[in-house]
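>>> model this:
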Amino acid sequence: MPITKSAAAPTFQLPGTIFTGLASPKRGSTSNAVWHVRIAPGTQGAPHRLSHEEIFVCLEGRGTAQVGEQIHELEQGDTLIVPPDTDLALTNAGTKDFCAVAVFPVGGQAILPGQAAFTPPWAE
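Below is the predicted model:
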């Protein structure tokens, strides 16, 4: 049974956001990729789409998710389910970090406006 020890979990950074890979094909998973996301206060989310459903479980802080045309306020304990092929942007307008765990099927891809679909490195 594969295990990812926290000290060995890879991290990936975008401006204001840190992704920590927990499970993925490179870490022994065959069905789902799982990661921890930490969004710093004042970070505006980058709009993107996903080829498959993505699930976020909010662990701490407060965030705002724009899913399609709808705005959702998120706080500790909330779960957000994002349908495939729907615009998504996660923002932290608060004063504390927003943290969540995300689950995404292996083989799923992200699509940024004007770019080719790709597998996020934390999900590989």
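>>> all contacts plus neighbour counts: C-alpha atoms, from now on.
Noted.
>>> chain neighbours aside, what residue packs nearest to the most centrally placed residue in the chain?
Computing the C-alpha centroid of the chain and ranking residues by C-alpha atoms, centre = their mean puts A102 first, at 4.9 Å. Using C-alpha to C-alpha, 6 or more residues apart in numbering and skipping the chain neighbours, the partner closest in space to A102 is F56 (4.4 Å).
>>> also this sequence, please, to line up against the first:
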Amino acid sequence: MPVIRHTERRRTETPNGVMTTLATPTQGGTAGLAVWHVEFAPGRRGPEHAFDTEQVWTIVAGAATVELPAGTLTVAAGDTLVLPADDLRQMTADPERGFTAIVAAPAGTRVYTPADEPCDLAPRGDERIVPLWAR
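Sure thing, here's the model as predicted:
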């Protein structure tokens, strides 16, 4: 059973948050899962984007508003959010507390943004990439 030491984690900073890879196949995981830790500072708003696989987000601290095609949700510490594949989403951290979450998805999940959405971290339109924290 592999142990992934804290010194082996990959930390990726974006303009809106910090994603820290906790376990992926490239770190010794064998279940085909990617697990990462997300931290958004108070009031930060991520870009509108989607992933090509389902993701499970458990909020461990703070709160967030999540805009989805079906409507807007508010989630707080202790809540788990199941995000369907290919649903556009945009997350905004609570203005006072921010939020912290643990996310699980199939390893190799690919992210993309609408063609007209400005984003430095994910491709636009039909191009899709595996983000660093899910590799």
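>>> what TM-score do we get after superposing?
Here the superposed chains carry a TM-score of 0.93, computed using TM-score structural alignment, normalised by the length of structure 1; 124 aligned residues with a C-alpha RMSD of 1.2 Å.
>>> quick one on the thing from earlier: so the residue nearest to the centre of structure 1 touches I55, yeah?
Yes. A contact is recorded between A102 of structure 1 and I55 when judged using C-alpha atoms under 8 Å, the distance being 5.5 Å.
>>> and the residue lying closest to L88 of structure 2 once chain neighbours are set aside, what helix or strand is that in?
Counting by C-alpha to C-alpha, 6+ apart, L88 of structure 2 lies nearest to A50, which is 4.6 Å off, once chain neighbours are set aside. Under the criterion DSSP states H and E, the helix or strand holding A50 of structure 2 is strand 50-51.
>>> once aligned to structure 1, how far is that strand on average?
Once the two are superposed, strand 50-51 of structure 2 sits an average of 0.9 Å from its aligned residues in structure 1 (mean C-alpha distance after the TM-score superposition for structure 1).
>>> ends of stretch 4-19 of structure 2, how far apart?
Distance between the two ends of stretch 4-19 of structure 2: 16 Å, counting by C-alpha to C-alpha, to the nearest Å.
>>> what residues are up against the residue nearest to the centre of structure 1?
A102 of structure 1 makes contact with V34, W35, H36, V37, E54, I55, F56, V57, according to C-alpha atoms under 8 Å, 6 or more residues apart in numbering.
>>> now with 10 Å, please.
Contact partners of A102 of structure 1, counting by C-alpha atoms under 10 Å, 6 or more residues apart in numbering, are 19, 21-22, 32-37, 54-58, 79-81.
>>> ok, back up a step: doesn't M91 make contact with the residue nearest to L88 of structure 2?
No. Between A50 of structure 2 and M91 no contact is recorded; they are 11.3 Å apart, counting by C-alpha atoms under 10 Å.
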